[in-house]
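Student: model the structure of this input:
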Amino acid sequence: MLFKDLKLSDNLLKAIEEQGYSQPTLVQNQTIPLVLAKKDVIASAQTGTGKTAAFALPIIQLLESNTVKTPRPVAIKALIVSPTRELALQIGNNFKAYARHTNLRTAIIFGGISEKPQIDILTKGVDILIATPGRLIDLEKQGLLSLSDINILVLDEADLMLDMGFIDDVQHIAKLCPTNRQTLLFSATMPHKVVQLANTVLKNPERVAITNSSITAKNISQLIYYVPKRHKIELCLHVLRNNVKGNILIFRRTKFGVDKLESALSKNGYQVATIHGDKSQSDRQEALKKFKNGLVSILIATDVAARGIDISELDTVINFDLPNVPETYIHRIGRTGRAGSTGVAYSFCGPDEKTYVGKIETLLQSHIPEATNNPYPLNPKEKAVTHKPKQQKSKHKKNRKSTASKKKKKRWY
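Tutor: Below you'll find the predicted structure:
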């Protein structure tokens, strides 16, 4: 099937061709007709499957057909809620590219930068708004924007949104929108809490599920190193010196872990950029710019910060810390080996992460080969370290006697 078979407008088809796309992906094939039919949709598909275009293209078509060339300002007609700043920017850039031959206006708002430029853009009139929850609610409370005319509400990366603690914000935003709106929910995974959210904000939704974990990983060579936790940094240096080339994305579980690895690699002469939640928006954008422009070849990130990163050419992914959610592993390694190219994914498994491997392999429906050139092999008998809470010891000696007892003092009572 081609994009023209999806009954998209000439303006959209022209923009799609200029982007270099010819055939829609599976999620686009299934989702675009449902959105054009004005159905509520709940869709699950992995990172890199074309989810943004699956809702952006039909939204532009619906708004374009209903838009009359009237003087600005206009009311916001479509709202896309995104969990991270990077993802909001990526979605916004996609909307602007697809809508370049229409008269629709798009704006992106998020926290971490000054409100004033964003307010100025909103004042001029916006048809499509892409926003992170915090900044959106702040501006709405100040009376600087209204959601009362929203026709289409999109909740993107819903699982990440809930993981970041935005559940109350999302429900509040949904209540600010008209009840007769069309609602689309997209998520990489569908845990129970996402299903619960969908039940509260969508009406009789159509469901789209693209389960292609094995397809995602078919162009990616995977290796796992079983290693003591204390030797992970040394192993990382060994792999960087001997195994990898090109652009490398390293995942760590925590912000502290990102900073610690950055320090270790920098001391060993590597040029490194980092992204995590404590970095300012300008620092995060600068780090990503350096990586994309080849000024640094290594980017270290947490999952939350990395979800919205758009990196077209990535040679290697290193899971310094294995994720406890199997789908997250798929999203991570799926950042390499895209568009028919090949990629490599290395994973470091400590004794406390062994239980994650079985779940990941079940999802992959395949075994992850173990590396044979491991200079820091894990002793099979080594167990995960469990940190038991320290018990407060009594300051008194065991079987102590009071001073009165020692003196065998007779009491008057």
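
Student: use CA for all of it now, contacts and neighbours both
Tutor: Noted.

Student: any chance you could map the helices in the stretch 251-400 of the chain?
Tutor: Shown for the stretch 251-400 of the chain, the helices assigned by DSSP state H, counting those that start in this stretch span residues 255-267, 281-292, 303-306, 326-333, 354-364.

Student: the last one versus helix 326-333: what angle between them?
Tutor: Angular relation of helix 354-364 and helix 326-333 on a 0 to 180 degree scale: 80 degrees, by axes from the mean of the first three to the mean of the last three C-alpha atoms, to 10 degrees.

Student: another sequence for comparison is provided below:
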Amino acid sequence: MSFKDFQLIKPLLKSIEASGYSQPTLVQERSIPIILEGKDLVASANTGTGKTASFVLPILQQLIDFQDAPKRGKKIRALILSPTRELAVQTQETFKVLGQFTNLRSMVVFGGTSIEPQIEQLKKGVDILVATPGRLLDLHKQDYINLDYIQTLVLDEADLMLNLGFLDDVKKVERLCPKDKQTLLFSATIPEKIEQLGDQLLKNPERVDVTTENSTVKEINQSLYYVTKRNKISLCQHLLRNQIKGNVLIFRRTKFGVEKLEERLAEVGYKVDTLHGNKNQSERQTALNKFKNGYSKILIATDVASRGIDIDSLDNVLNFDLPNVPETYVHRIGRTGRAGETGMSFAFCSPDEKNYVKAIETFTNQPIPVVDDHPYPMDPNTKSTVHKKKGSKYKKGRKGEGAKSRKKRWY
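Tutor: Reported below is the predicted structural model:
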């Protein structure tokens, strides 16, 4: 199948060709016709399968009649809700690329950065708005955003949206939009909460499920290293010297862990950038751009980067800390091995993370190959150390003899 089969207008076909897209992915093939018919849709697909273009192209097609409206007369007719700033920026870039030969205007708003430039841009008029829930509601409360003309509402990465606690905000935004709008829900997974949300917000939705079991992990060469916590940084440096070729995205569980690893790698001469929630949006975008452009070969991140960030030709992913949610592991390694390319994934497992390995292998229905040949081997049967808080040597409610003798008595 080709994009011409969707009967898209020439400016869109021209932008598709200029972008290097050859033919639609499975999720695009099934979703685009449904959206063009104006129906509500619940779609799930594995990460890296082109979900964003699945709604960007039909939205641009549907709004083409409004492209020549005077700039200040433009109304927001399509709203895309994104759970993270990075995903919102990525979605806006897709709109710019695929809408480059139209006069449709799109913009992105998110928190963590100055609100004034966003207000000025909104005043000029836009057709398509990509937003994170918090900043959107803030701007709406100040009357800078009018949602009365929304024709299409997209809830992107809905499962992540719920995991981050945006459920109430999402429902509020949906109520602010017209009742007769088209609603599209895209998600990597469809847990029960997403099913309930779809039942509440969508009208007789069509369903597209192109998630294929293990499709992400099959395209990636995985390896698992059993190593104690104290040796993880040394093993990381060993792999960077001898095993990992090209760029690498390293995941750590905490911001403190990210900064500690950055410091240790910088000490031995590596160019490293970091991505975590304590950084403002400008710092996060700068770090991401430097990594994308090849200035730095190592990017260390918390899970803020595990979804929605499209890094072309990411060679390696290293799970320095294993996630306690199996789906997160799949999303993390899904940053590499995209669009049919083969990627490399490395994972460290300390004794207290062995249960995470079992959960991941059960979820993906395949074992992760273990590498024993490295300088810091650990027996996989080693049990985690349980640190018990030492109590007082005295029984509860009892004092020592010295304290008793010093106590003044009233009698």
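
Student: which of the helices of the stretch 251-400 of the first structure sits closest to Met1 of the first structure?
Tutor: Of all the helices of the stretch 251-400 of the first structure, it is helix 326-333 that lies closest to Met1 of the first structure, at 26.2 Å by C-alpha to C-alpha.

Student: now the element after the helix or strand hosting Thr52 of the first structure, going C-ward?
Tutor: Using DSSP states H and E, Thr52 of the first structure maps to helix 51-66. Counting by DSSP H and E, the next helix or strand C-terminal to helix 51-66 of the first structure is strand 78-81.

Student: what does that following strand rub up against?
Tutor: 59, 88, 127-133, 150-156 (C-alpha atoms under 8 Å, 6 or more residues apart in numbering).

Student: show me the residues you listed that map onto helices.
Tutor: 59, 88, 133 (DSSP state H).

Student: the residues you listed, buried ones only, as a PyMOL selection?
Tutor: To isolate the buried members of those in PyMOL, using 16 or more other C-alpha atoms under 10 Å:
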select buried, resi 59+88+133
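
Student: just the ones in helices among the contacts of strand 78-81 of the first structure now: which is nearest Thr328 of the first structure?
Tutor: Using C-alpha to C-alpha, those come closest to Thr328 of the first structure at Ala88, 19.9 Å.

Student: the spatially closest residue to the closest one that is not a sequence neighbour and Val194 of the first structure, how far apart?
Tutor: Among residues not flanking Ala88 of the first structure along the chain, Ser82 sits closest, at 5.6 Å (C-alpha to C-alpha, 6 or more residues apart in numbering). To Val194 of the first structure, Ser82 of the first structure is 15 Å away according to C-alpha to C-alpha, to the nearest Å.

Student: compute the number of surrounding residues for the nearest residue to Lys271 of the second structure once chain neighbours are set aside.
Tutor: Nearest non-adjacent residue to Lys271 of the second structure, counting by C-alpha to C-alpha, 6+ apart: Ser296, 5.3 Å away. The tally of other residues near Ser296 of the second structure (other C-alpha atoms under 10 Å) stands at 18.

Student: correct me, but Ser296 of the second structure touches Leu288?
Tutor: No: Ser296 of the second structure is beyond contact range of Leu288, at 9.4 Å (criterion: C-alpha atoms under 8 Å).

Student: okay, and the common contacts of those two?
Tutor: Joint contacts of Ser296 of the second structure and Leu288 (C-alpha under 8 Å, 6+ apart) are Asp273.

Student: which residues touch stretch 290-302 of the first structure?
Tutor: 246-255, 258, 262, 270-276, 287-288, 311.

Student: which of those residues count as buried?
Tutor: Among those, the ones that count as buried (16+ other C-alpha under 10 Å) are 247-255, 258, 262, 270, 272-276, 287-288.

Student: list the contacts for the spatially most central residue of the first structure?
Tutor: Centroid-nearest residue in the first structure, with C-alpha atoms, centre = their mean: Arg307, separated by 2.5 Å. Arg307 of the first structure sits next to 84, 87 when contact means C-alpha under 8 Å, 6+ apart.

Student: a markdown table please, covering the helices of the stretch 251-400 of the first structure and showing distance to Glu382 of the first structure.
Tutor: Below are the helices of the stretch 251-400 of the first structure laid out as a markdown table (distance: least, C-alpha to C-alpha, whole Å):
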| stretch | distance to Glu382 of the first structure |
| --- | --- |
| helix 255-267 | 23 |
| helix 281-292 | 37 |
| helix 303-306 | 28 |
| helix 326-333 | 23 |
| helix 354-364 | 11 |
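
Student: if anything else comes up later, I'll come back, but that's it for now.
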